[in-house]
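>>> pasted the sequence and its predicted model underneath.
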Amino acid sequence: MFSETRERPVRAEPGQGAPDRYALFQESGCEPLGLDISRPRCRRVSRSQRPRTVLTCGQGGMVIPRTPAEADTIRRIRLLGVIQAQGERANTTSYGVEGFGLRYQLSALNAAIGLVQLDGFQAAEDTRRHLWRTYRDALAPLDGVTLVDVDVEHAVPHLCQVRVPHRNTVFATLRGRDIGVGVHYPPNHTQPAFAAWHRSLPATEQAGEEILSLPFHQHLTDADIVLVVTALEQALKAIGGS
């Protein structure tokens, strides 16, 4: 089953939109959103390893390749088949997926890191909800900017995303000012790995051209958010937007 991840709490239960066939849910995307994956026909496939999520396990694991080609293959497979390194992806609005991939980074040590962080979960939850609301209030006066609603009263946000016109230009302008915006995510159906199943999805493609992730982590301050929103407003005005 292919599904679009949305930052809202959902329950995978009969009668509430759950699939009739067996479904795979990636826990790294579902757990911060409150997804109930206890239904017997739903199988867990991974744990969160992203530093930006509510709880992180870090990233780890080791393979000693025999050849440079083998090393390249392992790197690509372990990062979901994405061919660009994570550092390269930070400076662009898209990336390429050319084949099969897995999220094979977690070790027992990384799992231990995640478990230790459980003690700080409540503080992280409160902080993230406060920061998301602060962004919401600061963004409200900006014309042409649509905040992606995450139902913050019932979910712990791990991203703060907006839809903006001229996204690529705005992205480049903000990165040029050392503001760490990103794109989560380019539409999967446009990737080479899924070319055999490609079909036109106009709404998804439009969202993919507009979506922009603003800096969002629990060490942000309200002043940081004002700085980001001010820079976004200036970038839009420079290109005839807000």
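Alright, I've got the coordinates.

>>> CA only for contacts and neighbour counts going forward, please
Fine.

>>> ranges for the helices of the chain?
27-30, 68-78, 86-89, 108-116, 121-139, 167-176, 202-210, 222-238 (DSSP state H).

>>> most packed of those?
The highest average neighbour count among these, using mean count of other Cα atoms under 10 Å, belongs to helix 27-30 at a mean of 20.

>>> wait, Leu159 sits on Ser213?
Yes - Leu159 lies in contact with Ser213 (Cα atoms under 8 Å); the separation is 6.7 Å.

>>> try this one side by side with the last:
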Amino acid sequence: MIPYGRQDISEADIAAVVEVLRSDFLTQGPVVPRFEAAVAGQCGAAHGVAVNSATSALHIACMALDLGPGDILWTVPNTFVASANVGVYCGADVDFVDTDPDTYVMSVPALEVKLVQAEAAGHLPKIVMPVHFAGQSADMAAIGALAGRYGFSVIEDASHAIGARYRDRPVGNCAHSDICVFSFHPVKIITTAEGGLATTNNPELATRMELHRSHGITRDPARMAGDSEGGWYYQMVDLGYNYRMTEMQAALGLSQMDRLDAFVARRNELAACYNRRLADLPLTRPAQHPESYSSYHLYPIQVADRARVFADLRQAGIGVNVHYIPVHMQPYWASRSFTEGDFPNAEQYYAHAISIPLYAGLNEEDQDVVIAALASALG
């Protein structure tokens, strides 16, 4: 089976993890801050806060921005459920903004219309969370401008997009957002086995996220209620979680960062090959905005008879997948008064979507097999 995505682990990666296993620290040691600095530096952001998953990073990002009961978070339906779930974790209400029919990221015109309606009704969102689907950035300058006009905060869910660029700057620089979140799941661009990281240029937000990832505990006397009692002393000053990243995860991620540019370049080469060789087949290829350089976490196509083509490809040993079932169509979210037809662009995309194999280790021979199987299934 040729998978739709997989990790690329080198001997250097293995050696980096083994070195940590032989060290004095397995968690909360010196490697996590080095990894945070490497990612933040690559993005051009001032701060990085590493955690055990991107879901955790999204959660503490919402907490740092004081999302809570009575507040509203907006994201897109074309995403993994975590983007919406973190709003519920904070006790907030969640709603969705439909996607662009070509790029599958948040539609700025749909966002503008929804904001006008929400302002008139007195229900503006506290946070808007665009998702950089498949590695392509949403139009962050336009979303940032709307944030300034309507007064909401912005969290970029860039789980798919480390190494991507928007307007020739790295995704994660937070020029148009408060916080940006990356995922390091094994099928993402780089991996820490599991893990996530939030970048920000706001030192107070970084400090708050660091607090929330570790039980709300601080050893900083400046943040304590009253005086410190000594070098052993700590205080729990807020309700937090155990979301810390381990040293082993950070060591793997730090090693993988050395190959980030090569991984993204290779994914773009493979995507360019797909673009050329699939041009004459009866399918829709993923469109790319001219101001965006995708990291190509996914290569999602659209076909007329998705169920049959999906089954034929799986039968041929091609590990295709579908990203994503719109969040509002999941039973939990449907029970919260969402229904089919609410977000037609996301639903139309889902009805025809298949993600075909794309990962840095995919070789030309396997890509030939994928293309031939797809041509046969569509024939």
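The structure has been received and is ready for your questions. Here the structure is a predicted model, which is why all the values come from computation and not from measurement.

>>> quick one: TM-score?
The TM-score (TM-score structural alignment, normalised by the length of the first structure) is 0.69; 193 aligned residues with a Cα RMSD of 2.8 Å.

>>> quick revisit: would you reformat the helices of the first structure as TSV and include distance to Arg47 of the first structure?
Listed next are the helices of the first structure as TSV, based on distance: least, Cα to Cα, whole Å:
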stretch	distance to Arg47 of the first structure
helix 27-30	5
helix 68-78	14
helix 86-89	19
helix 108-116	9
helix 121-139	16
helix 167-176	29
helix 202-210	26
helix 222-238	29
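
>>> do you know which of those helices lies nearest Ser48 of the first structure?
Across those, Ser48 of the first structure has its closest neighbour in helix 27-30 (3.8 Å, Cα to Cα).

>>> most centrally placed residue in the second structure?
Central residue of the second structure (Cα atoms, centre = their mean): Ser159, 1.5 Å from the mean position.

>>> residue in the first structure paired with that one?
Aligned by TM-score structural alignment, Ser159 of the second structure pairs with Ser28 of the first structure.

>>> how far away is that match from Phe171 of the first structure?
As judged by Cα to Cα, to the nearest Å, Ser28 of the first structure and Phe171 of the first structure stand 25 Å apart.

>>> what's the answer for Arg52 of the first structure, then?
Using Cα to Cα, Arg52 of the first structure is found at 19 Å from Phe171 of the first structure.

>>> state the distance from Asp20 of the first structure to Ala172 of the first structure.
For Asp20 of the first structure, the distance to Ala172 of the first structure (Cα to Cα) stands at 43 Å.

>>> excluding residues flanking it in the chain, which one is nearest the equivalent of Arg285 of the second structure over in the first structure?
By TM-score structural alignment, Arg285 of the second structure lines up with Leu147 in the first structure. Closest residue to Leu147 of the first structure apart from its sequence neighbours, by Cα to Cα, 6 or more residues apart in numbering: Val162 at 4.3 Å.

>>> tell me the counterpart of that neighbour in the second structure.
Counting by TM-score structural alignment, the partner of Val162 of the first structure is Ile301.

>>> count of neighbours near that match?
By the criterion of other Cα atoms under 10 Å, Ile301 of the second structure has 19 neighbours.

>>> now do the contacts for it.
Counting by Cα atoms under 8 Å, 6 or more residues apart in numbering, Ile301 of the second structure touches 283-286, 352-356.

>>> tell me the buried residues in stretch 12-29 of the first structure?
12-13, 18, 23-29 (16 or more other Cα atoms under 10 Å).

>>> of these, closest to Arg41 of the first structure?
Comparing the buried residues of stretch 12-29 of the first structure against Arg41 of the first structure with Cα to Cα places Ala23 closest, at 6.9 Å.

>>> excluding chain neighbours, what is closest to that closest one?
Counting by Cα to Cα, 6+ apart, Ala23 of the first structure lies nearest to Cys42, which is 5.2 Å off, once chain neighbours are set aside.

>>> kindly report the same for Trp132 of the first structure.
Per Cα to Cα, 6+ apart, closest to Trp132 of the first structure is Cys160, 6.6 Å.

>>> number of residues surrounding the one you found?
24.

>>> give the aligned equivalent of the residue nearest to Ala23 of the first structure in the second structure.
So, by TM-score structural alignment, Cys42 of the first structure is matched to Asp178.

>>> how many neighbours does its match have?
By other Cα under 10 Å, the residues close to Asp178 of the second structure number 21.

>>> that one contacts Pro203, correct?
No - using Cα under 8 Å, Asp178 of the second structure makes no contact with Pro203, being 10.8 Å away.

>>> what span of the first structure lines up against stretch 359-369 of the second structure?
Across the first structure, the stretch matching stretch 359-369 of the second structure (TM-score structural alignment) is residues 217-227.

>>> off-centre distance for that stretch?
Centre-to-centre, stretch 217-227 of the first structure and its host chain are 19 Å apart (Cα atoms, centre = their mean, to the nearest Å).

>>> what's the end-to-end length of it?
End-to-end distance of stretch 217-227 of the first structure (Cα to Cα): 15 Å.

>>> contact partners for the residue nearest to Ala23 of the first structure?
Contact partners of Cys42 of the first structure, counting by Cα under 8 Å, 6+ apart, are 12, 22-25.

>>> tell me which of those residues fall in strands.
The strands, defined by DSSP state E, take in 23-25 from the contacts of Cys42 of the first structure.

>>> now do the same contact list for Met209 of the second structure.
Counting by Cα under 8 Å, 6+ apart, Met209 of the second structure has contacts 49, 60-61, 63-64.

>>> would you list these in a markdown table and tack on neighbour count and distance to Arg336 of the second structure?
What follows is the contacts of Met209 of the second structure, written out as a markdown table (neighbours: other Cα atoms under 10 Å; distance: Cα to Cα, whole Å):
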| residue | neighbour count | distance to Arg336 of the second structure |
| --- | --- | --- |
| Val49 | 29 | 32 |
| Ile60 | 29 | 24 |
| Ala61 | 29 | 24 |
| Met63 | 21 | 22 |
| Ala64 | 19 | 26 |
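
>>> of all these, which two lie farthest apart?
Every pair of these checked by Cα to Cα; the farthest is Val49 and Met63, at 13.6 Å.

>>> assess the claim that Gln59 of the first structure and Ala108 are in contact.
No - using Cα under 8 Å, Gln59 of the first structure makes no contact with Ala108, being 10.8 Å away.

>>> ends of stretch 183-192 of the second structure, what's the gap?
9 Å.

>>> what does that stretch rub up against?
Contact with stretch 183-192 of the second structure is made by 5-7, 53-54, 158-163, 193-197, 249-253, 256-257, 260, 263-264, 295, 297, 359, as judged by Cα under 8 Å, 6+ apart.
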